[in-house]
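Trainee: quick check, what structure comes out for this input:
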Amino acid sequence: MAPLPSYFNKFLTKITLTSNQVQNLSNGHLTLRDRLENDEKLSKIISRNFLQGSYIRFTAIRPISGKRSDVDVIVVTTLDKDNCLPREAHDLFIPFLEKHYKDKYEIQGRSIGISLTNVDLDIVVTAAPSNSEEDILKKMESISGLSPLYLTRELESPIVKVNYQEIALKDDSEKKETPLYIPDREANVWEETNPLEQIKWTNEKNIAANGYYRKVVKALKWWRNLKYPGENPKSYPLEHFIGDCCPDNINSVAEGVTLTLENMANIENKPFLKDRGVPEHDVFGRLTEEEYKEFHSQVVDEAVIARAALDSTDNEESIEKWRELFGNRFPESLQESGSGSYKSTGKQEDPGGRFA
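Mentor: Got it, this is the predicted structure:
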């Protein structure tokens, strides 16, 4: 078997957000959050704000095909969902948006999108949380304000480790609570959500998978965006499905990728994916049967490639198979030079095109 850890490390380095991208995201969300906190009217109804999404779960990858990196900003308000319509909640932010992001924002079904030069921001307005969640919201707010240096080091920061462990060790009674509600202006309802549970679950899963889970997620998200751009499932639904199919106790990224694809391939019919924090919600709810059928067909083929790459006893053959799966960001075969260092033995990585 050929797990090729050094190759996968180089591959992951090439698909993980760069320090400049992290800095741009940090500048974008910190500026937005500072403006929200200092807005004369909105500051009176905002109690907390923090980040959610792949950026703060440490599963984000570099965007492909000219797309921008993105981050979600949860804005916790004191609004009473029983006395405020979803449309009214979003409309409260329009004067602020007109002042700071004129012609750069779009009010969507359940969020407010802001498109900047280098990043996309999503404001997710939420109704007041339960009092029992106030401490955890403070911790999330603290994590969300960490410098880009901490975030690029993922969980190497003791500050992040302490806060994440405290989140993960909440007792079960608190864990079952759903503290936040988001407005769906199209359905005209407030929907339950629990972004904190997604973060806790990801942290626990990464520990259970010997630290490889987040890397498996990044690798498979890259595969999906590269080989099947724009096709569903994508974004968080894809990550959630990866989480359900990735085994614990894996010993390499290569093993995790292979077993995850094989487990997906074994699920022929579209499953009901229980939301981590709101189990009655189906994360695949908006995925059609036809979309899943097409996705499943693709996974079946790709799982064969991954298995051949993992089982090969010939490193050269294994590397070519992984490159077939992941494209040119996966390193070409390397040979030891006389000095003991490594050098490429093939053509330069193609900077553009399908496998950019």
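Trainee: can we go C-alpha only for contacts and neighbour counts from here?
Mentor: OK.
Trainee: got the residue ranges for the helices in the stretch 101-250 of the chain?
Mentor: 134-144, 148-152, 158-168, 172-175, 195-208, 213-227, 235-245 (DSSP state H, counting those that start in this stretch).
Trainee: next, format those as a markdown table and append mean neighbour count.
Mentor: As requested, these are arranged in a markdown table below (neighbours: other CA atoms under 10 Å):
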| stretch | mean neighbour count |
| --- | --- |
| helix 134-144 | 17 |
| helix 148-152 | 18 |
| helix 158-168 | 16 |
| helix 172-175 | 11 |
| helix 195-208 | 19 |
| helix 213-227 | 23 |
| helix 235-245 | 19 |
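Trainee: please give the structure of this sequence too, so both can be compared:
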Amino acid sequence: MPVPQARFTELLADIEPSPTTKSHASGGHSGIRDHLRTQEEFKDRYISSFLSGSYARDTSIRPRTSADGQERPDVDIIIVTNFETSDHPDDVLNEVCRALEDGGDGYEVERINKRSVRVETWQADMDIVPVVQTSNGYMIPDRDNGTWKFTNPPVHTSWSAEQNKRFGGRFKPLVKLFKWWRRINPSGKRPKGFVLEVLVSLHAPTAETHYGAAFAQLLTNIDKAYGFLASLDQKPFIADPADQSNDILGKVKLAQWKDFIDKVRVYADIARRAQETDDMDEATRQWRRVFGDRFKATANPAKAASYGGFAAATPLAAGYTFPDAMAAPASKPRGFA
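Mentor: You can find the predicted model right below:
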């Protein structure tokens, strides 16, 4: 007897970013985009901007709580510019940094990353990524090797929406469950983010409507697909939906991948036991090992009858909306990393 679907939809509602978090994300990215669009030294560089990453694809989960007790969303902002790929990435990112810091409404730059400029405000932590548009996508600067690389975030966003249709609306919830499982049972920094989405697309059952059964099968299928290769110290090539020549595991080290597959194997067994047992208390205990103590308990039917059955499911939160609001920038730069 599987744990009721209600327990999984309740967990999904619980790990959804709160309305306050979404509002802060909206205010943060709107302020950054307006600042760069109007900044005196940068406005001639600015062409357009759009959101990227999990917030754009509606696959984010609630942020971790920071040291000050806040849940700040992590937002990726793409700034389409008229830079040229002959411009050195260091020069491009430094110019974006100066534009962000400039003026009375300037922002505090936390650091310059490999391909972006990081700004952290009370509302949101944001990575600002300058790009140059091409005929079939965008080129992104890479400080590490001084070159520009192809990317196409809008394709990732449309691809994710297509997968959600293919799964009957269950793709994005499964991605969120997968991300939450990774947070509760970490095995290192990578794989993360979009890689997890692609793995769900490749290995989750599209027709299974029960989230517990679908998640257990997802882990089992990933182990079957890559476990033997990992035992041979090999990592697969998994194509980027936006560029079939690009391996989305390119940033994942072999040791990280092996640790991830080992973790998948362990929890695939736990999830199978949770699905196969006839003891509701035991099933709940196993699922709480998978998803942590935010996964609510369900009593055995005999116990549940004494108080009128199982608890009703909480409706799954709706998708993101971004009201117009301005970010509150910080006062002075702390330097680069």
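Trainee: for residue 70 of the first structure, find the nearest of the helices of the stretch 101-250 of the first structure.
Mentor: Residue 70 of the first structure sits nearest to helix 235-245 of all these, at 11.0 Å, using CA to CA.
Trainee: so which elements touch the closest one?
Mentor: helix 213-227, helix 253-265 (3 or more CA pairs under 8 Å, 6 or more residues apart in numbering; DSSP states H and E).
Trainee: what range in the second structure matches it?
Mentor: Helix 235-245 of the first structure corresponds to residues 193-203 in the second structure, going by TM-score structural alignment.
Trainee: same question, stretch 213-223 of the first structure
Mentor: Counting by TM-score structural alignment, stretch 213-223 of the first structure corresponds to 171-181 in the second structure.
Trainee: run through who's touching the matching stretch.
Mentor: 12, 15, 58-61, 160, 163-165, 192-193, 196-197, 200-201, 211, 214-215, 290-291 (CA atoms under 8 Å, 6 or more residues apart in numbering).
Trainee: compared with the first structure, how much does that stretch deviate?
Mentor: In the superposition with the first structure, the average deviation recorded for stretch 171-181 of the second structure is 0.8 Å (mean CA distance after the TM-score superposition for the first structure).
Trainee: what residues are up against residue 276 of the first structure?
Mentor: Residue 276 of the first structure neighbours (CA under 8 Å, 6+ apart): 194, 197, 198, 201.
Trainee: can we see that at 7 Å?
Mentor: If you count contacts by CA atoms under 7 Å, 6 or more residues apart in numbering, residue 276 of the first structure has them with 197, 198.
Trainee: against residue 198 of the second structure, how distant is the aligned partner of it in the second structure?
Mentor: Structural alignment (TM-score structural alignment) places residue 276 of the first structure against residue 241 in the second structure. Relative to residue 198 of the second structure, residue 241 of the second structure is positioned 8 Å away (CA to CA, to the nearest Å).
Trainee: equivalent analysis for residue 164 of the second structure, please.
Mentor: In terms of CA to CA, residue 164 of the second structure sits 12 Å off from residue 198 of the second structure.
Trainee: before we move on, what about residue 213 of the second structure?
Mentor: Between residue 213 of the second structure and residue 198 of the second structure the computed distance is 19 Å (CA to CA).
Trainee: before we move on, what about residue 92 of the second structure?
Mentor: When residue 92 of the second structure is compared with residue 198 of the second structure (using CA to CA), they lie 31 Å apart.
Trainee: residue 37 of the second structure and residue 25 of the second structure, how far apart?
Mentor: The gap separating residue 37 of the second structure from residue 25 of the second structure is 18 Å, by CA to CA.
Trainee: on that earlier part again, can you put the helices of the stretch 101-250 of the first structure in JSON lines and add distance to residue 79 of the first structure?
Mentor: Output for the helices of the stretch 101-250 of the first structure, formatted as JSON lines (distance: least, CA to CA, whole Å):
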{"stretch": "helix 134-144", "distance to residue 79 of the first structure": "15"}
{"stretch": "helix 148-152", "distance to residue 79 of the first structure": "31"}
{"stretch": "helix 158-168", "distance to residue 79 of the first structure": "25"}
{"stretch": "helix 172-175", "distance to residue 79 of the first structure": "22"}
{"stretch": "helix 195-208", "distance to residue 79 of the first structure": "18"}
{"stretch": "helix 213-227", "distance to residue 79 of the first structure": "35"}
{"stretch": "helix 235-245", "distance to residue 79 of the first structure": "27"}
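Trainee: nearest to residue 96 of the first structure, out of these?
Mentor: Proximity to residue 96 of the first structure (CA to CA) singles out helix 134-144 among the helices of the stretch 101-250 of the first structure, at 21.3 Å.
Trainee: in the second structure, point out the residues matching that closest one.
Mentor: Helix 134-144 of the first structure covers no residues of the second structure once aligned (TM-score structural alignment).
Trainee: which elements pack onto that helix?
Mentor: strand 46-52, helix 158-168 (3 or more CA pairs under 7 Å, 6 or more residues apart in numbering; DSSP states H and E).
Trainee: for the second structure, which segments count as strands?
Mentor: Secondary structure of the second structure, counting by DSSP state E: strands at 46-52, 74-81, 109-112, 117-120, 125-133, 138-142, 147-151, 239-240, 243-247.
Trainee: now distance to residue 183 of the second structure and mean neighbour count too, for the ones you listed, in a markdown table please.
Mentor: Below are the strands of the second structure laid out as a markdown table (distance: least, CA to CA, whole Å; neighbours: other CA atoms under 10 Å):
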| stretch | distance to residue 183 of the second structure | mean neighbour count |
| --- | --- | --- |
| strand 46-52 | 21 | 17 |
| strand 74-81 | 15 | 21 |
| strand 109-112 | 24 | 21 |
| strand 117-120 | 22 | 22 |
| strand 125-133 | 18 | 23 |
| strand 138-142 | 28 | 21 |
| strand 147-151 | 27 | 18 |
| strand 239-240 | 23 | 16 |
| strand 243-247 | 24 | 13 |
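Trainee: now tabulate those strands in JSON lines and tack on distance to residue 231 of the second structure.
Mentor: As requested, the strands of the second structure are exported to JSON lines (distance: least, CA to CA, whole Å):
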{"stretch": "strand 46-52", "distance to residue 231 of the second structure": "35"}
{"stretch": "strand 74-81", "distance to residue 231 of the second structure": "34"}
{"stretch": "strand 109-112", "distance to residue 231 of the second structure": "37"}
{"stretch": "strand 117-120", "distance to residue 231 of the second structure": "38"}
{"stretch": "strand 125-133", "distance to residue 231 of the second structure": "36"}
{"stretch": "strand 138-142", "distance to residue 231 of the second structure": "33"}
{"stretch": "strand 147-151", "distance to residue 231 of the second structure": "32"}
{"stretch": "strand 239-240", "distance to residue 231 of the second structure": "21"}
{"stretch": "strand 243-247", "distance to residue 231 of the second structure": "20"}
